[in-house]
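Chemist: have a look at this prediction, sequence included:
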Amino acid sequence: MLRLGGTRRPVGGNYDVVIIGAGPAGLAAGMYAARLGLKTVILEKTMKPGGRTANAPVVEDYPGIERISGEELVDRFYKQAKKFNAEVVFGMEVVDLDVSGDVKVVKTKRGAEFKAYAVIIATGLSSKGLGIPGEKEYFGKGVSYCVVCDAPFFKGQPMALVGNDDHAMEEAVYMTSIASKVYVIPHADKIEASESFMNILRNSPNVEILEGARLVKIEGDGQKVTKIVVKLPSGEEKEIEVRAVFISAGEAPTTEVFKRAGIEVDKAGFIKVDPRMHTNVPGVFAAGDVTGIGFQIVVAAGHGATAALEASKYVKQLKRVKKVQLT
C-alpha cells in the first residue's frame, strides 16, 4: 500500500524547482532534481501519488521489473523521491501561474503560493469515460483505457473496443493479434476513421464491427467483466460475452491553466516541448503524457529525468551568472 508522508496543509515557500503532478514523470523529475541538489517540491492535486499508473492492476513492461502492481511501482517512485528530500504536497491543485520572469510563481486553489526558478509540468491526462453502469465498478477488472498496457493480460479471450476515430481503430487492429474475438463498438452514429484501418478490420476473421452501436452497460461477477450490453441502431439491446472492454473515448491533457500563463500547446492541448523537454517559456519544462509523447510509464519517467537535468542547469545558471534571488 502507498504510505503517504507528504505535507497536506496549505503551505508555500521558495524552492529551486516546483514540479506539478506526482505521477511517474513528476516523481522521477522530483527524484532527479532533489538528487542534483535542488530544493524541490512536487504538488499533487489528489491525495495520493501515481496518477493513472497507481490504478493499474499489473505492470509488465517497466524495464528491470518483470511484474508489479501499478500501486507498488508508484510507491517505489515515491519513496525514492522522498529519500533524496523532495517534498511532496498533496491536495494542491494549481490554479494560476506567473512564469513571465526569472522567478516563477505557482498559486494553488487552497491559497498556497510557491516561488521557484524553474517549473516542471507533469500533470498527465484525464481519460474521458462514458459514464455507463459498470464502467467504474470494473475498472482494473477488465475495463481499461489503455489497449497497449492491458490487452496482453487477456490474450486469447474475447474483447470489446469502444471508439470511433483513427486512434480507436488503430488499437482495434493491434487487438486482432491478441484477442480471440474483437467487437468494435463505435458508441456513435458512424466510425470516422481512415480506410486503411477499416480495411484491415473488415478483412480480419476475428473482428465484428457493430456499426452505429452504443455501449450501455458493462456486467460481471464482481471480480471480472463477463459481458456487455450494447444498443443497436434498431433500438434492440444485445448482450455480448467479453472478458475485457477497452474504452477509447479520448483523453485530454489538463493544460488550460498553463495555456493561460503563456505556455504553448498544440491543437489537442498537449504542451509543446523540444527533445530536452523545454517549453517556449525559459525555465518551464514539461514531462510525460501531458506532452502527448509515448503514453508509457518508462517514457514518462525518462521525460521527468530529462526535465530535471535541464532544470538543474537552468537554475544553476540563474544563480551563478544572473545572480537571481527569490524574494
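Modeler: Structure's in. What do you need? Numbering: from 1, shown residues only.

Chemist: going forward, measure contacts between C-alpha atoms and count neighbours the same way
Modeler: Will do.

Chemist: which ones are touching the nearest residue to E66 once chain neighbours are set aside?
Modeler: Closest residue to E66 apart from its sequence neighbours, by C-alpha to C-alpha, 6 or more residues apart in numbering: E60 at 5.4 Å. Each residue near E60 by C-alpha atoms under 8 Å, 6 or more residues apart in numbering is listed here: 66-68.

Chemist: can you redo those as JSON lines with secondary structure?
Modeler: What follows is the contacts of E60, written out as JSON lines (DSSP: H, G, I helix; E, B strand; the rest coil):
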{"residue": "E66", "secondary structure": "coil"}
{"residue": "R67", "secondary structure": "coil"}
{"residue": "I68", "secondary structure": "strand"}
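
Chemist: put the buried members of those residues into a ChimeraX selection.
Modeler: Here is the ChimeraX command that selects the buried residues among those (16 or more other C-alpha atoms under 10 Å):
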select :68
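
Chemist: for K217, state which of the contacts of E60 is nearest.
Modeler: I68 (30.0 Å; C-alpha to C-alpha).

Chemist: residues contacting the closest one?
Modeler: 58-60.

Chemist: how far away is it from L161?
Modeler: In this view, I68 and L161 are 25 Å apart by C-alpha to C-alpha, to the nearest Å.

Chemist: equivalent analysis for N55, please.
Modeler: 20 Å.

Chemist: neighbour count winner among the two?
Modeler: The residue with more neighbours, out of N55 and L161, is L161; 26 against 14, by other C-alpha atoms under 10 Å.

Chemist: that one against V182, yeah?
Modeler: Yes. Using C-alpha atoms under 8 Å, L161 makes contact with V182 at a distance of 7.0 Å.

Chemist: alright, now check it against this:
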Amino acid sequence: MSNVIIIGSGPAGISAALYTTRAGIDTIVIGKDYGALQKASEIENYYGFPNPISGKQLIEGGMEQAKRLGAKILSDEVVGLSYDEKLLVLTKDGEYSGDSVVIATGTSRSTPRIKGLKEYEGHGVSYCAVCDAFFYRGKDVAVLGNGEYALHEALELLSTSSSVTILTNGKELTTNVPSNINVNTDVIEAFSGSEILKKVIFQNGNSMNISGLFVAVGVAGSTDLAKKIGASTENNRILVDSNMATNIPGLYAAGDCTGGLLQISKAVYEGAKAGSEIVKYIRSINKKSA
C-alpha cells in the first residue's frame, strides 16, 4: 500500500496528515514533542476559537483528529533521512520507508555560539555526516553534540574516518556511546586553524587536533534533514515550489521550516497544500507502475 511519512506533529504536519489519510494513503506522523507551539499559553489570532486556546490544546486536538481519521502518530526522534528505493526516515528506535515524506519540523535550531564555528563553515565545519564524510577519509574528526543525533552522525563517520570524538561542550551525554567512539566532555573555548579548521581549544587549556567537525547539537532540524538527501536549502529554510515540493521527488516541506510568516495559519495552509499534492503524486506513480 502506498504510504507517506510526516516528520513533525505540529499544525503543518497534522494538516498534511488530514488530507493524505482521507485520500486512503497510509500515513505515519513522527514527532518527538510538541515543539515551540507548546510554549504558547494563549492563542487569540487563530480562526474559529472565540476564546483563547493554548498551543498544547491546539496540537492535541489536531493529533486526535488525525488519529480518528486513521493516521498513526508515533513519539520518536528522527535522526536521519536517506533513499533506498523509497525515501527512508531513520529514527532513534527504528526506520520507516515511504513513497513520500513531508518535513514539517518547524525552524532549525541556532548553532552554538563558539568562536570559530561560523568562520570555518565549509572549511572543516559541516552539518551533514552522510553528505561530507567522504572528504574526511582516514582523518580525525569530531561531532559536536550530546544526544541521539550526535551519536547517529558519529556512527556515520566511523567507517571512513581514522577516529571519531563526540564533543559534549560540558553537557552530560544523554545516550549510550559505543567504545569505538571517543567522548570529550570539556567546555569548548574556540575552534582554530588557518584557512581550514585544525584544532579545538578547551577552556581548561587543553586542545585537540581535528580535521573536521560535524555539528549535531540537540535534535536534527529541518534543514539538517533536507541536506542529508540533497534537498536545496537557503540559510535556515528549505526551498520549495508553489506545491510545497522540494527538488527531491516525493519530498515535501511545510510550515516554519520553509520560512516566511511564522504563524499557525500559514503552517496549516502549507500542510494542506503538501498533503493534497502528495495525493496527486502518489496516484501518479501508482498509475505508472500499474
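Modeler: Perfect, thanks for sending it. Quantities reported herein were computed from a predicted structural model and do not represent experimental measurements.

Chemist: so what corresponds to the residue nearest to E66 of the first structure in the second structure?
Modeler: In the second structure, E60 of the first structure lines up with E44, judged by TM-score structural alignment.

Chemist: try A116 of the first structure
Modeler: Using TM-score structural alignment, A116 of the first structure lines up with G98 in the second structure.

Chemist: and I240 of the first structure, by the same measure?
Modeler: That one, I240 of the first structure, aligns with nothing by TM-score structural alignment.

Chemist: surely I240 of the first structure is in a helix?
Modeler: No. Counting by three-state DSSP, I240 of the first structure is not part of a helix but strand.

Chemist: from I185 of the first structure, how far out is it?
Modeler: 11 Å.

Chemist: more neighbours, the two?
Modeler: I185 (26 against 16).

Chemist: nearest spatial neighbour of that one, skipping sequence neighbours?
Modeler: Closest residue to I185 of the first structure apart from its sequence neighbours, by C-alpha to C-alpha, 6+ apart: V162 at 4.8 Å.

Chemist: count the neighbours of that neighbour for me.
Modeler: 25.

Chemist: now do the same for it: its match in the second structure.
Modeler: So, by TM-score structural alignment, V162 of the first structure is left unmatched.

Chemist: please verify my assumption that V162 of the first structure contacts A168.
Modeler: Yes. With contact defined as C-alpha under 8 Å, V162 of the first structure reaches A168; the gap is 7.3 Å.

Chemist: OK, contacts around M31 of the first structure?
Modeler: Applying C-alpha under 8 Å, 6+ apart, the residues near M31 of the first structure are 80-82, 84, 86.

Chemist: any idea what K316 of the first structure aligns with in the second structure?
Modeler: So, by TM-score structural alignment, K316 of the first structure is matched to R283.

Chemist: so where does that match fall, helix or strand?
Modeler: helix 264-289 (DSSP states H and E).

Chemist: now H152 of the second structure: closest residue in space, sequence neighbours ignored.
Modeler: H152 of the second structure sits nearest to V79 (C-alpha to C-alpha, 6+ apart), 6.6 Å away.

Chemist: so that neighbour belongs to a strand, correct?
Modeler: Yes. Counting by three-state DSSP, V79 of the second structure is part of a strand.

Chemist: what sits against it?
Modeler: By C-alpha under 8 Å, 6+ apart, the neighbours of V79 of the second structure are 90-92, 148-149, 152, 219-220, 225.

Chemist: now check the first structure for the residue matching it.
Modeler: In the first structure, V79 of the second structure lands on V95 (TM-score structural alignment).

Chemist: and the gap between the aligned partner of K83 of the first structure in the second structure and L18 of the second structure?
Modeler: Counting by TM-score structural alignment, K83 of the first structure corresponds to R68 in the second structure. Plainly put, R68 of the second structure is 10 Å away from L18 of the second structure if you go by C-alpha to C-alpha.

Chemist: same question for S82 of the second structure.
Modeler: 25 Å.

Chemist: looking at the second structure, which of the contacts of I68 of the first structure hold up?
Modeler: Retained in the second structure by both residues aligned by TM-score structural alignment, their matches' C-alpha atoms under 8 Å are the following of these: 58-60.

Chemist: what is the nearest of those to A25 of the first structure?
Modeler: Relative to A25 of the first structure, the closest of these is V59; by C-alpha to C-alpha it sits at 16.0 Å.

Chemist: and the closest residue to N182 of the second structure other than its chain neighbours, what is it in contact with?
Modeler: Nearest residue to N182 of the second structure, sequence neighbours excluded (C-alpha to C-alpha, 6+ apart): T165, at 4.3 Å. T165 of the second structure makes contact with 141-143, 154, 181-184, according to C-alpha under 8 Å, 6+ apart.

Chemist: so of those, which ones are in strands?
Modeler: Mapping the contacts of T165 of the second structure onto strands (DSSP state E) picks out 141-143, 182-184.

Chemist: ok, now how distant is whatever residue of the first structure lines up with I25 of the second structure from V74 of the first structure?
Modeler: Using TM-score structural alignment, the partner of I25 of the second structure in the first structure is L38. Going from L38 of the first structure to V74 of the first structure by C-alpha to C-alpha gives 22 Å.
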